[in-house]
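*Asks:* Structure here, sequence nowhere to be found:
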């Protein structure tokens, strides 16, 4: 996970609700499935938040997020966690591929969390990218280190509050290695509630977010 990510151009299709349903209708949808298989960056964050906010405004009771992500920007992931949890509908998250890096924070926003067999979760420490030649003095390095530690504390606090990791030391060790964990580990530590296949019922509305890379 990084502290900044460049945005992607987007051609999203967040309007893919079934014909006949509009924001003006009193009829409420019980569950809408949203598929998000993308990096977490400013553009994808805005698209996912808009989609979920629109669904909440339509009176959807549950958003079922089918998720696979390589991770991305720390601030974007934490924003997603907080805003999605604030919406007046239940969020279910389901790992359908791999949930990496800051994607774990997004995943933990779900009140109920599942993972398909064979999927994985990957954890590592916060870093920052240097594209151009940059001169660093001691104060710059200290500022960077403080920022990294602050971000890792935010992430650790979320993991601690949403899982059943037995000790803080184990969470801290996740930041010191690029550790890929399987579904058995995820269930044992309370990252997920159940290992099960993702299944969209016949006729259920599905929103697929599509991003131009």
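*Replies:* Sure, I can see it. Not measured: the values here are computed from a predicted model. Numbering: from 1, shown residues only.
*Asks:* Could you use CA atoms for every contact and neighbour count after this?
*Replies:* OK.
*Asks:* top helix in the protein by residue count?
*Replies:* helix 138-162 (DSSP state H).
*Asks:* What are the buried residues along the next helix or strand after that helix?
*Replies:* The C-terminal neighbour of helix 138-162 among helices and strands, as given by DSSP states H and E, is helix 168-174. Within helix 168-174, the residues that count as buried by 16 or more other CA atoms under 10 Å are 171, 174.
*Asks:* next helix or strand past helix 168-174?
*Replies:* Following helix 168-174 in sequence, per DSSP H and E, is strand 179-181.
*Asks:* tell me which residues in stretch 198-213 are buried?
*Replies:* So stretch 198-213, judged by 16+ other CA under 10 Å, has buried residues 205, 206, 207, 208, 209, 210, 211.
*Asks:* what would the residues you listed look like in JSON lines with secondary structure and distance to residue 159?
*Replies:* Formatted as JSON lines, the buried residues of stretch 198-213 follow (DSSP: H, G, I helix; E, B strand; the rest coil; distance: CA to CA, whole Å):
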{"residue": "205", "secondary structure": "coil", "distance to residue 159": "31"}
{"residue": "206", "secondary structure": "strand", "distance to residue 159": "29"}
{"residue": "207", "secondary structure": "strand", "distance to residue 159": "28"}
{"residue": "208", "secondary structure": "strand", "distance to residue 159": "28"}
{"residue": "209", "secondary structure": "coil", "distance to residue 159": "26"}
{"residue": "210", "secondary structure": "coil", "distance to residue 159": "29"}
{"residue": "211", "secondary structure": "strand", "distance to residue 159": "28"}
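*Asks:* The structure to be compared is supplied as follows:
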């Protein structure tokens, strides 16, 4: 069986868990191929790496297709596809890992050092994932985090992020659906 899912959601713990449930159900139903059309502004590193590892572990062929924006950690999720496509007008945005602080937060040298260590560890981890699934060297991947920059489909093809640039189409038989982060 084949299916097509449009993943149009932020990468959060909840959306990752919900998408994992969908994938688990597809395995139980013996799906052999899944096309995931991705449009995501990104989100958290941890749920993004989880989804990437889950996609590459699936006992079915998975095609990912950038159908709009694949930004930030969504690039790592996108690279979970064994075959990767992009629409001509789609983009891939990279930037450094950051963190949000809320409220009145006091930071001392120890806290800043720990946060910087965490950012560097995430940069290293994401760089290794991107390098392992593309033609980019780890050092080149690290450079992707030095400034926010958006790249097009041609760049993605030249660097092995995608294997093909083509239009996306939902199946006419109604077997596709849109995932917006929630179940139901």
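*Replies:* That came in fine, so what should we check first? Everything numeric here is computed off the predicted structure, so don't read it as measured data.
*Asks:* before we move on, back to that, I'd like the buried residues of stretch 198-213 of the first structure written out as CSV, with distance to residue 108 of the first structure added.
*Replies:* Formatted as CSV, these follow (distance: CA to CA, whole Å):
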residue, distance to residue 108 of the first structure
205, 23
206, 21
207, 20
208, 21
209, 20
210, 22
211, 23
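*Asks:* circling back: check which residues of the longest helix of the first structure are buried.
*Replies:* So helix 138-162 of the first structure, judged by 16+ other CA under 10 Å, has buried residues 147, 148, 151, 152, 154, 155, 156, 158, 159, 162.
*Asks:* Over to stretch 5-16 of the second structure?
*Replies:* Quick answer for stretch 5-16 of the second structure (16+ other CA under 10 Å): 5, 6, 7, 8, 9, 10, 11, 12, 13, 15, 16.
*Asks:* okay, how far is it across it, tip to tip?
*Replies:* 14 Å (CA to CA, to the nearest Å).
*Asks:* residues in the first structure aligned with that stretch?
*Replies:* Mapping stretch 5-16 of the second structure onto the first structure (TM-score structural alignment) gives residues 34-45.
*Asks:* just how off-centre is the longest strand anywhere in the first structure within its chain?
*Replies:* Looking across the first structure with DSSP state E, the single longest strand is strand 90-100. Counting by CA atoms, centre = their mean, to the nearest Å, strand 90-100 of the first structure is centred 7 Å from the centre of its parent chain.
*Asks:* Show me what residue 126 of the first structure aligns to in the second structure.
*Replies:* Match for residue 126 of the first structure (TM-score structural alignment): residue 97.
*Asks:* residue contacts, that match?
*Replies:* Counting by CA atoms under 8 Å, 6 or more residues apart in numbering, residue 97 of the second structure touches 119, 122, 123, 145.
*Asks:* Pick out the residue nearest the middle of the first structure.
*Replies:* residue 106 (2.3 Å; CA atoms, centre = their mean).
*Asks:* So that residue belongs to a helix, correct?
*Replies:* Yes. Assigned with DSSP: H, G, I helix; E, B strand; the rest coil, residue 106 of the first structure falls within a helix.
*Asks:* Apart from its neighbours in sequence, what residue is nearest the corresponding residue of the second structure for it?
*Replies:* Aligned counterpart of residue 106 of the first structure in the second structure: residue 77 (TM-score structural alignment). Distances taken as CA to CA, 6 or more residues apart in numbering put residue 52 closest to residue 77 of the second structure, at 4.5 Å, once the chain neighbours are dropped.
*Asks:* mind checking how far the counterpart of the one you found in the first structure is from residue 31 of the first structure?
*Replies:* For residue 52 of the second structure, the aligned position in the first structure is residue 81, judged by TM-score structural alignment. Distance, residue 81 of the first structure to residue 31 of the first structure, using CA to CA: 20 Å.
*Asks:* how about the longest helix of the first structure, which residues of the second structure does it hit?
*Replies:* With TM-score structural alignment applied, helix 138-162 of the first structure matches the range 109-133 in the second structure.
*Asks:* and if you look at stretch 180-197 of the first structure?
*Replies:* The aligned range for stretch 180-197 of the first structure in the second structure is 150-167, by TM-score structural alignment.
*Asks:* start to end distance for the matching stretch?
*Replies:* 20 Å.
*Asks:* again, but for stretch 124-141 of the second structure
*Replies:* Where stretch 124-141 of the second structure begins and where it ends lie 9 Å apart, using CA to CA.
*Asks:* Other residues contacting that stretch?
*Replies:* 76, 79, 142, 159, 160, 161.
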